[in-house]
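Engineer: Sequence and predicted structure below; questions after.
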Amino acid sequence: MQQSYQFTADDADIILRTPESKLFRVHKSILSIASSVFKDMLAVPQSPSEPTKEDECGLPAVDVYDSAEDLEVLLRMIYPVAFPPIADLNTLSNAFIILDKYHTVGLQERLKPLLVSPPFLTTDPMRVYAIACRWGFKVEAAIAAPYASAIGISTFTCVEDMRYISGLDYHRMALLAQERREIGRGEILNKPATCRYCPQSFYDNFRPRLVERLLVGSEMFRDFGACMEVCFEVAKETENKHGAANCTHGRSHLEQFVISLAKSLQNMPTGQNAAA
């Protein structure tokens, strides 16, 4: 981590020492306010640390059993310094664990928006859902549920997080996936074309292929833009194989159909009860 604050303050009154022998010179008052665990831990008299190159003042030292990376994330959330950079779900999951371990108050709330941010939702929604279920984050689980149901549990490779998805949570997600597929299939196959002069044969070929791409493929209902992109890709493939959809009014009616369909799919059930 490249933040300017390095936990080497001259006015620190205690040292936290990790298994890697990394030393964090910190302040009892700040730790005690943020964490009841630190408060109880620091109430016990500590022996002076042995002088080292990093510390020559003989401050009391406390050995902790958290990695230096995890402890630094915790301290950066406790201290009034720059928010810790969390670029992957491993770091984020560990952050929730250590915040819970030290009984910090309110700090998990700061990380919830990050958990359901687009980079994580689109790349690993099943794990986002699992983490939300683990900590009882109902709103975040509901946000992740449609993304996770689109991908499917067969792609879930993190066994450690998977154990926190209860049978009930998984059943709810399976029901959501089934409901969304049924509604989506009906929307795609039955939504009327906007122009009665457009070749019906085009839509007869276009609709089944679109069902396959959106309901079986990994792009299913990711977001409005992704849905639109897939629709136009399938339209182009259909035109190349079976002929164009253009009528005397040009291509605009196909575009209107695709936009209307994408909006309908975007408004399908989102799983507000997927982790109740």
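Structural biologist: Yep, it's here. Residues are numbered from 1 along each chain as shown.
Engineer: only C-alpha atoms for contact and neighbour calcs from this point on.
Structural biologist: OK.
Engineer: Work out the gap between the lengthiest helix in the chain and the centre of the chain.
Structural biologist: Looking across the chain with DSSP state H, the single longest helix is helix 167-190. How far helix 167-190 lies from its chain's middle: 21 Å, per C-alpha atoms, centre = their mean, to the nearest Å.
Engineer: Buried residues of the very next helix or strand once past it, list them for me.
Structural biologist: Per DSSP states H and E, helix 167-190 leads on to helix 200-215 as the next helix or strand towards the C-terminus. Going by neighbour count (16 or more other C-alpha atoms under 10 Å), the buried part of helix 200-215 is 202, 203, 205, 206, 207, 209, 210, 211, 213, 214, 215.
Engineer: Next, the angle helix 167-190 makes with helix 200-215.
Structural biologist: 170 degrees (axes from the mean of the first three to the mean of the last three C-alpha atoms, to 10 degrees).
Engineer: next up, a second structure to put side by side with the first:
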Amino acid sequence: MSDTPYTFDSPDADIILRAPLHPDDPESTEFKDLHTHKVILSTSSAFFHGMFSVPQPHQPDEDDTNLPVVHVVEPAEVFELFLRLIYPIEPPVIDSIQIVDHLSQLAIKYMVGCVRARLKQVLVSPSFLTNDPIWVYAIACRMDLDEVAKLAVPHTYQIDLTRDIPRPLLRAMTAETYNSLLRSHATRREELTVAVNQTKINGCGCSCGPWFYTRLILLMRLAIGEKPFLDRQRLDSCLSQVEHKSECKCGSSCRVSAQVISTYFTNVLNEIGKLV
């Protein structure tokens, strides 16, 4: 296989797709011509299949290649990537979730199943799930990729849905999609609260213990209310907010000793780990 990237200038192309280089500039007349093949486009896309089924008026381009020209409104950079996902060539590397978002809209607009399948593989990459789980969820819902949406939901638990979502991302979701995610977070909060409540605190019954753990559990519940995601680091941050001035003489057996606290947090995490 050649290492040279495919260029859309094949001499046996039978149609030109002309895309604007600067779509945001209404005065720009710069375009990029992508020489393509009707058979590939119509086989992959129901949209192009329908278009090519209707006789097209002859529109020779400015270079007089005698090929029909179809104007598209999408930016040339994005549309060329879209074509690279359609053509039987090495697929491009996509490292921007915004580009994935644009391509998903093109896959829906032009009704291209193969692009949908390729984007599905891209969306489940660890980098996107870790860094852009809300975007992954929104795109998956738009493309009816239910399994990908379910996979993305747990990765959103460390995000505050009421404050940490940018407006462009909110606009990418329908009200139903956003409300479904809110319900998932509410369910997760309930599960975490149950896990915290049913974790046993073992230790002596000294006077400092009840107050200390009541305060600690309250802080953990507040943390769960903010983001339904708990790990040892967040648990420790709750612990650091409790001012403990114990005069207990029980030593290592005290309910608020470092050893018992560590065991308690481990048990909390074990309960959380049981959640599906």
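Structural biologist: Yes, it's here. Here the structure is a predicted model, which means the values were calculated and not measured.
Engineer: Superposed, how do the two chains score by TM?
Structural biologist: In this superposition the chains share a TM-score of 0.73, using TM-score structural alignment, normalised by the length of structure 1; 252 aligned residues with a C-alpha RMSD of 3.5 Å.
Engineer: quick one: what's aligned to residue 78 of structure 2 in structure 1?
Structural biologist: Matched by TM-score structural alignment, residue 78 of structure 2 corresponds to residue 70 in structure 1.
Engineer: Tell me how many other residues surround that match.
Structural biologist: Taking other C-alpha atoms under 10 Å as the criterion, the count of residues near residue 70 of structure 1 is 18.
Engineer: from what I can see it touches residue 96, true?
Structural biologist: No - using C-alpha atoms under 8 Å, residue 70 of structure 1 makes no contact with residue 96, being 9.9 Å away.
Engineer: counting contacts, what elements does the one helix or strand residue 147 of structure 1 maps to pack onto?
Structural biologist: Using DSSP H and E, residue 147 of structure 1 sits in helix 138-151. Helix 138-151 of structure 1 sits against helix 118-123, helix 125-134, helix 167-190, with contacts defined as 3 or more C-alpha pairs under 8 Å, 6 or more residues apart in numbering; DSSP states H and E.
Engineer: quick one on the thing from earlier: would you mind getting the angle between the longest helix of structure 1 and helix 125-134?
Structural biologist: 140 degrees.
Engineer: okay, the angle between helix 167-190 of structure 1 and helix 138-151?
Structural biologist: Going by the same axes, to 10 degrees, helix 167-190 of structure 1 makes 60 degrees with helix 138-151.
Engineer: Kindly provide the distance from the match of residue 78 of structure 2 to residue 63 of structure 1.
Structural biologist: 14 Å (C-alpha to C-alpha, to the nearest Å).
Engineer: Now do the contacts for the residue positioned nearest the centre of structure 2.
Structural biologist: By C-alpha atoms, centre = their mean, the mean C-alpha position of structure 2 lies nearest to residue 136, the distance being 1.9 Å. Contact analysis of residue 136 of structure 2 by C-alpha atoms under 8 Å, 6 or more residues apart in numbering lists 97, 123, 128, 129, 148, 149, 152.
Engineer: Give me whichever of the helices and strands packed on helix 138-151 of structure 1 is most buried.
Structural biologist: Scoring these by mean neighbour count under mean count of other C-alpha atoms under 10 Å gives helix 125-134 as the most buried, with a mean of 27.
Engineer: what distance separates the helix holding residue 147 of structure 1 from the centre of its chain?
Structural biologist: Chain-centre distance of helix 138-151 of structure 1: 9 Å, with C-alpha atoms, centre = their mean.
Engineer: quick one: contacts for the closest residue to residue 71 of structure 1 other than its chain neighbours?
Structural biologist: In this structure, residue 71 of structure 1 finds its nearest non-sequential neighbour in residue 98, 7.7 Å apart by C-alpha to C-alpha, 6 or more residues apart in numbering. Residue 98 of structure 1 makes contacts with 70, 71, 74, as judged by C-alpha under 8 Å, 6+ apart.
Engineer: what's the burial count for the second one?
Structural biologist: Spelled out, it's residue 71 of structure 1. 21.
Engineer: Please pull up the equivalent of residue 87 of structure 2 in structure 1.
Structural biologist: For residue 87 of structure 2, the residue aligned by TM-score structural alignment is residue 79.
Engineer: ditto for residue 236 of structure 2
Structural biologist: Under TM-score structural alignment, residue 236 of structure 2 pairs with residue 232 in structure 1.
Engineer: and what of residue 271 of structure 2?
Structural biologist: Counting by TM-score structural alignment, residue 271 of structure 2 corresponds to residue 264 in structure 1.
Engineer: which element is its match on?
Structural biologist: helix 252-266.
Engineer: ok, and what's touching that helix?
Structural biologist: By C-alpha under 8 Å, 6+ apart, helix 252-266 of structure 1 touches 184, 187-188, 191-195, 198, 221, 223-224, 227-228, 231-232, 245-246.
Engineer: could you redo the last one with a cut-off of 7 Å?
Structural biologist: Outside helix 252-266 of structure 1, the residues that touch it by C-alpha atoms under 7 Å, 6 or more residues apart in numbering are 184, 188, 193, 194, 195, 221, 223, 224, 227, 228, 231, 245.
Engineer: what's the answer for stretch 29-49 of structure 1, then?
Structural biologist: Here stretch 29-49 of structure 1 makes contact (C-alpha under 7 Å, 6+ apart) with 28, 58, 59, 60, 61, 78, 102, 103, 104, 105.
Engineer: I'd like to know which of those residues are buried.
Structural biologist: By neighbour count, with 16+ other C-alpha under 10 Å, these hold 28, 59, 60, 61, 78, 102, 104 as buried.
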